[in-house]
Structure formats: C-alpha cells, structure tokens
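Student: the following block contains a protein sequence and its predicted model.
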Amino acid sequence: AYNPKYSCPLVPSANHLETAILAGEKSFDLFKK
C-alpha cells in the first residue's frame, strides 16, 4: 500500500458494474460563432 492508512490499492470485484456508464465533459466551445 502507498500509505499505512490504505489497506489495498486494488479495487474489489464487487465494485465492478456489468453495464458501462458513459460520463465526461460535453464538447464546449466558448468562442463558437
């Protein structure tokens, strides 16, 4: 582990989802004419 307060850097398999979640920023153009 990176620090004594962290137990494990690996994500447990119970935290994985079967469906994809598409997330992120939308295309934004401040100076679009």
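Tutor: Structure received. Note that the structure is predicted; figures quoted are calculated from it, not measured.
Student: make it CA atoms for all contacts and neighbour counts henceforth
Tutor: Will do.
Student: structure B:
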Amino acid sequence: VRSEQVEDNRNKGAAAPFFSRLLYHIQLGIYG
C-alpha cells in the first residue's frame, strides 16, 4: 500500500509541471 502511494505521488509530481507548462504555452499562444 505504501509503495503504491509513493508511486502515485511521483506520478502527480511529474504531471504537475507538465500541466503547468502546457497551460503556459496555451496562454502564450492566446496572449503572446
């Protein structure tokens, strides 16, 4: 159970910068 939780946290940690970067580029496309 603990290892699954760590893996889930790792996936979220990897996804967060990806989504923020994606939103950043979308905003650049709209406003930039």
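Tutor: Arrived safely, thanks for sending. Predicted model only: the values in this text are computed from it and were never measured.
Student: TM-score for these two?
Tutor: After superposition, the two chains reach a TM-score of 0.26 (TM-score structural alignment, normalised by the length of structure 2), with 17 aligned residues with a C-alpha RMSD of 1.9 Å.
Student: how many residues are close by Tyr5 of structure 2?
Tutor: For residue 5 of structure 2 the amino acid is Gln, not Tyr. 10 (other C-alpha atoms under 10 Å).
Student: contact partners for it?
Tutor: Residues near Gln5 of structure 2 by C-alpha atoms under 8 Å, 6 or more residues apart in numbering: none.
Student: against Tyr31 of structure 2, how distant is it?
Tutor: 38 Å (C-alpha to C-alpha, to the nearest Å).
Student: what of Leu23 of structure 2?
Tutor: Leu23 of structure 2 is 12 Å from Tyr31 of structure 2, by C-alpha to C-alpha.
Student: what does Phe18 of structure 2 give?
Tutor: 20 Å.
Student: Tyr31 of structure 2: neighbour count?
Tutor: 7.
Student: which residues touch it?
Tutor: By C-alpha under 8 Å, 6+ apart, Tyr31 of structure 2 has no neighbours at all.
Student: cool, and Phe19 of structure 2?
Tutor: Phe19 of structure 2 touches nothing, counting by C-alpha under 8 Å, 6+ apart.
Student: quickly find the element holding it.
Tutor: Per DSSP states H and E: Phe19 of structure 2 is located in helix 2-31.
Student: now that helix, how far from the chain's geometric center?
Tutor: 0 Å (C-alpha atoms, centre = their mean, to the nearest Å).
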